[in-house]
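Chemist: sequence? don't have it. structure:
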C-alpha cells in the first residue's frame, strides 16, 4: 500500500518573512544582463587551428560550466578567452603571450578558477595546490653584476601590479582608467622628494625622454584587438625617474608596470631599483586605501595568467652564434626554467624567466643569473673545434 506523504508544514513566521529573506539573496550578475546568444554548443569557438594554451585546455564541458557566469563587474567567460581568438596567427603563438586569455578583473580568477588554474599549470608548470611567497630583499641575490660583457648586451627587469577595486585593462571603463591615472599621479607626487622624477602623458612622451634602454609603449595591433588599447592614449602615462633608472607605465598592459632597463647588463642594479621603488609605491597605495591585489594561492594578481605569482619578467640579451643551433637547446632551457626568444635571427637573443609563479622574486632572478652564466659557458665551449656541452647540461632546476 502506498504511503501518503504529507506536504511540509508551513509556519506563520516563515510565510511572513520568506519574501524578505529571498529579497536579501545577492543577485547573480549575469541575471542582470540580456545577452543575445545561443546555447553553449552553438557558441563554442572553433579551436582547431588555435595554438594557444587556452585552446589546449578548453573543452565543451568546461565551456558549459563557465557559460552562465559573470563577475560583479560584468566579465563573462567569452571576454576572458577573446584574446586567444583574436590572435592574428592562431597556429603560431609562442612565448609568454601564448596563453590566449586575459582576466577582466581579479574576481575572474576565482569565478573561472577551474579554467585559469589549468591554464597556469599548463603554461607555467606549477601545481596550483601550493601557495605563493614574495621576497624583494635584493641583497639575497648572488651575482648579476658580473656577466661576461663579450656575450651580454643589456638587461631588463619588469614587474606588473594591479590595484584593488578596479577592473583590468581589457575590461575597465574610461572612468576607471582616469581614476587609476589620478591615483598614480597622487602617489608619484608623494614620492617626489624621495625619488625625483616626472610623469608624462603618453601623447607627449618621446623616445628621447626614456633613454636608450627602455622602448616606447604604443597601441600595437594585439593591444587594439584585445581591448587593452581602447581610447589610446587617454589616461596612459609614464613616470620617468630623474636619473633615467626606472620607468613606470600606467594603464598599459596592467595598472602599473615598473621597468628598469640597462645597457651594461647589470641586472642586479636593475632589480634593486625595481625593488626599492615598488616597496615604496606599495606602501603609498595602501595608504591611499587601494592596495595591490594579492591572493595566497596566486600571489600578485595581474591581468595575464602568464604573469601571476610575482608579476616579474627579467631578461638578459645574449650574443650567441652556436648554442641556438644546438639540438639540446630546448631541453637545456627547460631544465634551467628559462625562455629564449629565437624568432629574431640577428644573433642577439632575449633570455628570460619561463615562469612567474612557484618561486619568489629573488629565486627567479637567481635562476636567470645562474642560467645566463651557464649558457655563456656553453657558448664558449661550442666555439672550440671539438667543443661539446654534454657534460655541462644541468639537472632540472
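Modeler: Done, it's in. Keep in mind that this is a model prediction, so the values were computed, not measured.

Chemist: Could you use CA atoms for every contact and neighbour count after this?
Modeler: Fine.

Chemist: which residues are in contact with the helix or strand hosting residue 118?
Modeler: Assessed by DSSP states H and E, residue 118 sits inside helix 113-124. Residues from elsewhere that reach helix 113-124 (CA atoms under 8 Å, 6 or more residues apart in numbering): 53-54, 57-58, 62, 99, 109, 126-128, 305-306, 354-357.

Chemist: Which of these fall in helices?
Modeler: Counted as lying in helices by DSSP state H, out of the contacts of helix 113-124, are 53-54, 57, 62, 109.

Chemist: Please convert the buried members of these into PyMOL selection syntax.
Modeler: Of the ones in helices among the contacts of helix 113-124, the buried ones can be selected in PyMOL as follows, counting by 16 or more other CA atoms under 10 Å:
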select buried, resi 53+54+109
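
Chemist: Dump the ones in helices among the contacts of helix 113-124 into a markdown table; add distance to residue 43 as well.
Modeler: Converted to a markdown table, those look like this (distance: CA to CA, whole Å):
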| residue | distance to residue 43 |
| --- | --- |
| 53 | 19 |
| 54 | 16 |
| 57 | 17 |
| 62 | 13 |
| 109 | 22 |
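
Chemist: Let me know the closest of the ones in helices among the contacts of helix 113-124 to residue 181.
Modeler: Using CA to CA, residue 109 comes nearest to residue 181 of these, at 24.3 Å.

Chemist: Name the single longest strand found in the chain.
Modeler: Of all segments of type strand in the chain, defined using DSSP state E, the longest is strand 152-161.

Chemist: got another, please set it beside the one above:
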C-alpha cells in the first residue's frame, strides 16, 4: 500500500462540522488518486461501450449486465488494468454451446480481484458453485489423500497434477511488461537453480527448445491463438522458459498463462505419487521465493491467486485418463458429473476421456485430489455395471459431494 494511502486511512475527520470547509482540502489531498483520472480515453458512455454478448457461451457473457458493467466502467488498478481488459478473453473467444463453459475473463494483476470484486465474486460463485464467505484452507499433507494409488489400471490409464502460482508485486501475464517478464524469469532461474541442487533438473529457454526441441525431450510449445489475442503471448518467446527434472517427473513452465506452473505427468494412474512430487517441490519453491522476497500471491478469502478465476483457491488441477465405452452415452452422465464436481473431456483417442476437477476453491489441495480420486473410482464402478448390463441409478450421488465412498 502506498505511503499516502496509509496516511489517508489513518486520518480522521474533525468532529466539529463548521471546520469541514477548512479540512476538506487536506482530506482531498490525502485521498489516493484514481488511476482512471490520469487517462484521457476517448470512450463513450457505458451504454455505448457495452460489449456484444449475444451467442457468448462463457460465464462472463452470462453474468455481465449493463448495470454491472457501468459500476466497473471507470475503475482501473494501480498498474492500469481496466475492466475491458478483464473481459477481453471472453470477447475474443466466446466459446461453444456444448462442452464445459469457460470463465471468459482473466485478471491483469492481484488487485483486479479486489477492485473488480463485484464482478469476480459472481464469476467464482457461478463457476465453482462457491460463495466467498470464509477463509480458503490449504493442505499439502500428502498422507491425507486416500486411494490415490489404487485406481483400477484396467480403466485408469495415466494421470497428471498441475498447479499454478503467481508472484507478489508483478502484473499477471496478460498485462505485464517486458521488464517484468524478464525479472520474473530471473527470479525463476535463481529459485530453480537452488531446487536443482536437491532435485536435479535444467532450465531451457524457449529459444533453445525451438532450435532443438527433440533433443531436450520436451515438446515445443507454441502459443495458441487465444493466448495471442488476449496478450499472454506478447513478445513470444522472450523470457519464456521450461525447467525439467532429470528424471522427467516434473516440468515447470515459466511465464506462460501464469508466472509459474508445475506439472507432474505419469504413464500410470498413481495420483498419490504425482501429488507427492508436486507438493514436495512446490513447498520448496515457495520457500525459495520467500527468501528472494517475492512470495506467491495469497489472499485469505481467495487462497492462491492466479490469472484465471477458474483456478483461484488452490491453483490445482488433477486429471486421470479413463477408459470408458458405455458411460459417456448414458442419459444421467451430465447429472453424475455435476454432483461429482468433475469435467469429462474426450481425448483424441476413441474411448479415452480425461476426468478432472471442476472447482479449485472451497477445497484444500488434498480435498481437490480426493474429489478426483473418489470421482474416478465411481465412474469406473459405473462403467463396470454398464458392461454387465446393470443399472447405475443407485450409484448416482443425491447431491454435490466433496468426496464419494464406493457403494459397490
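Modeler: Happy to help now that I have it. Quick caveat: nothing in here was measured; it's all calculated off a predicted structure.

Chemist: List the TM-score for the superposed pair.
Modeler: The TM-score (TM-score structural alignment, normalised by the length of structure 1) is 0.92; 381 aligned residues with a CA RMSD of 1.8 Å.

Chemist: Out of the contacts of helix 113-124 of structure 1, which two sit at the greatest distance?
Modeler: Maximum distance among the contacts of helix 113-124 of structure 1 (CA to CA): 26.7 Å, for 62 and 354.

Chemist: where exactly do the helices run in the stretch 1-150 of structure 2?
Modeler: Along the stretch 1-150 of structure 2, counting by DSSP state H, counting those that start in this stretch, helices occupy 3-10, 20-30, 46-49, 59-63, 66-72, 83-92, 112-115, 117-128.

Chemist: among those, which is nearest residue 172 of structure 2?
Modeler: Closest to residue 172 of structure 2 of the helices of the stretch 1-150 of structure 2 is helix 112-115 (CA to CA; 10.0 Å).

Chemist: what range in structure 1 matches the closest one?
Modeler: Taken onto structure 1 by TM-score structural alignment, helix 112-115 of structure 2 occupies residues 108-111 there.

Chemist: still on that earlier bit, which secondary structure elements does the longest strand of structure 1 contact?
Modeler: In this structure, strand 152-161 of structure 1 packs against strand 256-262, helix 267-287, strand 312-319, with contacts taken as 3 or more CA pairs under 8 Å, 6 or more residues apart in numbering; DSSP states H and E.

Chemist: In structure 1, what stretch matches stretch 266-284 of structure 2?
Modeler: Going by TM-score structural alignment: stretch 266-284 of structure 2 matches residues 262-280.

Chemist: before we move on, the earlier item: how about the helices of the stretch 1-150 of structure 2 in TSV, adding distance to residue 328 of structure 2?
Modeler: Putting the helices of the stretch 1-150 of structure 2 into TSV (distance: least, CA to CA, whole Å) gives the following:
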stretch	distance to residue 328 of structure 2
helix 3-10	55
helix 20-30	61
helix 46-49	42
helix 59-63	25
helix 66-72	38
helix 83-92	28
helix 112-115	37
helix 117-128	23
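
Chemist: quick one: which of the contacts of helix 113-124 of structure 1 is nearest residue 154 of structure 1?
Modeler: Looking at these and their distance to residue 154 of structure 1, the nearest is residue 354, at 18.4 Å (CA to CA).

Chemist: Tell me, how many residues neighbour the aligned partner of residue 141 of structure 2 in structure 1?
Modeler: Using TM-score structural alignment, the partner of residue 141 of structure 2 in structure 1 is residue 137. Applying other CA atoms under 10 Å, we find 13 residues neighbouring residue 137 of structure 1.

Chemist: if I look at the residue nearest the centre of structure 2, how far off is residue 246 of structure 2?
Modeler: With distances taken as CA atoms, centre = their mean, the residue of structure 2 nearest its centroid is residue 311 (2.5 Å). Distance of residue 311 of structure 2 to residue 246 of structure 2, given as CA to CA, to the nearest Å: 28 Å.

Chemist: How about residue 154 of structure 2?
Modeler: Distance from residue 154 of structure 2 to residue 246 of structure 2, by CA to CA: 29 Å.

Chemist: so which strand or helix has residue 264 of structure 1?
Modeler: Assigned by DSSP H and E, residue 264 of structure 1 falls within no helix or strand.

Chemist: That one: what's it in contact with?
Modeler: Shown in contact with residue 264 of structure 1 (CA under 8 Å, 6+ apart): 149, 153-155.

Chemist: Which one of those residues sits in the busiest neighbourhood?
Modeler: Going by other CA under 10 Å, residue 155 tops these with 24 neighbours.

Chemist: what lines up against that one once you look at structure 2?
Modeler: Using TM-score structural alignment, residue 155 of structure 1 sits opposite residue 159 in structure 2.

Chemist: pretty sure that match is touching residue 263, no?
Modeler: No - the criterion here is CA atoms under 8 Å, and residue 159 of structure 2 misses it with residue 263 at 10.7 Å.

Chemist: Turn the helices and strands packed on strand 152-161 of structure 1 into TSV, columns for distance to residue 12 of structure 1 and mean neighbour count.
Modeler: Compiled in TSV, these are given as follows (distance: least, CA to CA, whole Å; neighbours: other CA atoms under 10 Å):
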stretch	distance to residue 12 of structure 1	mean neighbour count
strand 256-262	56	25
helix 267-287	50	18
strand 312-319	60	24
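
Chemist: which stretch among the ones you listed comes nearest residue 93 of structure 1?
Modeler: Judging those by CA to CA, what sits closest to residue 93 of structure 1 is strand 312-319, at 18.6 Å.
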